[in-house]
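Enquirer: sequence and predicted model, in that order:
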Amino acid sequence: MAAISAAQVKELRETTGAGMMDCKQALNQTDGDMEAAVDWLRKKGLAAAAKKAGRVAAEGLVGVAVKGTTGAVVEVNAETDFVARNPDFQTFVSTVAEVALGVEGDVEALKAAAYPGGGTVAEELTNLIARIGENMTLRRFARLSTSQGLIGSYVHAATAPGLGKIGVLVALETSGDVGKIEELGRQISMHVAAANPQWASTDEVDTTALDRERAVLSEQARASGKPENIVEKMVEGRLRKYYEEVVLVEQVWVLDPDQKVKAVLAEAGKTAGAPVSVPGYVRMALGEGVEKAEQDFAAEVAATLNR
């Protein structure tokens, strides 16, 4: 049997889109013959994903999983929203979210993680692509944990438990009675889904973004012709408004417009018997940042018929 190099496995994987172990087996079965290995994979149905790899995948599902004081959220994309209702696809996204609870690192680390039942997450995704017949990608994931307190979660536009269009995790940190703030964890997660803050607190605001905002507000204020000391006060006032738009604790509480989130947290601290804070959160919306291909309905039908 011919010795199979890592370079050969890599080349076959890039050509076919099949999993690494499948490519290695194909090369072993064909004594390293690349073309024969491609045919071997095609016969096994493992190279089907290659035909679909160039198609835009901007639909799909966001999956959320929480266990104890750790939560994970993943985004798995597909070409059409029909796939989001496919039981096999839903099972895959839910399972990957559970796997992500124990994975540290980037999305490549999650792809390389063991998938329940055998193989890796990446290999199971390749198998799923072959079965369903659409291009799919495990685009990103994030974990959130707290040393004391809880992880609240919320899924917007849910198609199944823990699966939907927007997934949110919120860490509530407290040494008080966690049982008394469980509902607050869900409520703040809903708030984050709706209000889409950029930072948890004013201390976290990116200095570059703040300097840019300050410069714009300063120019706007000076255009009014007011003295410089008045301009400074105008800028500070407008910066407070900016914080109310982008900082979680400074935002108006979606459940009560007369309160800010920081007031809600202060009240929760009294209920829990110890201060409650939000050290971090994750908000992941399906398809954000993915450039979708524009296509008219007739062209979409024609493309479907030609597949």
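Expert: Yep, that arrived. Numbering: from 1, shown residues only.

Enquirer: okay, CA-based contacts and neighbour counts for the rest of this
Expert: Fine.

Enquirer: can you point me to the longest helix in the protein?
Expert: Across the chain, the longest stretch assigned as helix under DSSP state H is helix 228-246.

Enquirer: which strands or helices does that helix pack on?
Expert: For helix 228-246, the packing partners by 3 or more Cα pairs under 8 Å, 6 or more residues apart in numbering; DSSP states H and E come out as helix 207-222.

Enquirer: against that first model, consider the following:
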Amino acid sequence: MAITIQQIKELRSATAAGMGACKEALTATNGDMAEAVKYLREKGLAVAAKRVDKESKQGIIALAVAPDKKSMALAEVNCETDFVAKTEAFIKFVDEAAQTALAGKDIATTLEDDYKMLLTKTGENVKIRRSERYVLEGTGVLSGYIHMGGKIGVMVELATPCEKCAASPELAEAAHMICLQIAANAPKYINPEDVPQAEIDAELEIKLNALKEQKGKLPPEQALVGIKKGMAAKYCTQICLMKQDYVADGDLTVEKYLAGVSKNLGGAPITVKRFVRMQLGA
């Protein structure tokens, strides 16, 4: 019988085995899920199959950076205990996972044998949770940062039309500071215009319901226009990177900080093109 990608995903979710191993097991057992689990256990993945009921909330996020700094990748691998997360074998595997992601390869497939060995060695339900790879697009700079010993990982890309500026240590430092900002304040978007209107409406509904609960009733509709506008603006300052207070200088926003960097580099515009923030288990 033909094995579907959905069957493979279900078996992988149940056992934490690699995609290739799951396809092999399902093919060998004619798609029988229970027999496929048994097959994987017999092939050396017994630990994962036995411990699928255990939650994997610990682990590490690792960063890999290309020598030319024009590409980088984050990888998160989870385990059950902080003890295992600190072992040499686990740390090595997560580093290899990040390097594999940097090379643009699938972690589960490429490191399948190493993964099996790690399961046997640790005796825990280890999960390759996610990865992200950035390759510099156009003129600019990439920066990455690992916070709290692998609990938080960040990558950011700053863009500028000025090639000289892109190669400057000042822009590299600015990108690093933006990484620190993202790690500390966890923005969801770059600019207010990036926030979906549905998300703003949902937040306003919560705020207005709270206001009604507090006051007993809502202000007149004419007054609500200004109130809603203020609530929306405040919400955006919390979740939008450029509107957040700059962590290294509370008198500035991130937007004003980058404007200052731009001025020091001769006025070439600097924009945050994209960013990603991973938090362990979140």
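Expert: On my side now, so go ahead. These numbers come from a predicted model, not from an experiment.

Enquirer: rewinding a little: with structure 2 overlaid, how far apart is the longest helix of structure 1 on average?
Expert: Helix 228-246 of structure 1: mean distance to aligned residues in structure 2 after superposition is 1.7 Å, counting by mean Cα distance after the TM-score superposition for structure 1.

Enquirer: pull out the buried positions in that helix.
Expert: Val231, Glu232, Met234, Val235, Arg238, Leu239, Tyr242, Tyr243, Glu244, Glu245, Val246 (16 or more other Cα atoms under 10 Å).

Enquirer: tell me where the stretch 151-282 of structure 2 has strands.
Expert: Taking DSSP state E, counting those that start in this stretch to define them, one finds strands in the stretch 151-282 of structure 2 at 152-159, 245-246, 249-253, 271-279.

Enquirer: residues in structure 1 aligned with the longest one?
Expert: Residues 277-285 of structure 1 are matched to strand 271-279 of structure 2 when aligned by TM-score structural alignment.

Enquirer: contact partners for Ala272 of structure 1?
Expert: Thr174, Gly176, Asp177, Val178, Lys180, Ile181 (Cα atoms under 8 Å, 6 or more residues apart in numbering).

Enquirer: any idea how far the aligned residue in structure 2 for the first one lies from Ala198 of structure 2?
Expert: Aligned by TM-score structural alignment, Thr174 of structure 1 pairs with Thr160 of structure 2. Thr160 of structure 2 sits 31 Å away from Ala198 of structure 2 when distances are taken as Cα to Cα, to the nearest Å.

Enquirer: who's more crowded, those two?
Expert: Thr160 (20 against 9; other Cα atoms under 10 Å).

Enquirer: Provide the aligned range in structure 2 for stretch 246-266 of structure 1.
Expert: Using TM-score structural alignment, stretch 246-266 of structure 1 pairs with 239-259 in structure 2.

Enquirer: run through who's touching that stretch.
Expert: The set of residues external to stretch 239-259 of structure 2 that reach it, using Cα under 8 Å, 6+ apart, is 174, 178, 181-182, 184, 186-192, 236-238, 269-271.

Enquirer: now that stretch: how far from the chain's centre is it?
Expert: From the chain centre to the centre of stretch 239-259 of structure 2 is a distance of 21 Å (Cα atoms, centre = their mean, to the nearest Å).

Enquirer: done for today, thanks.
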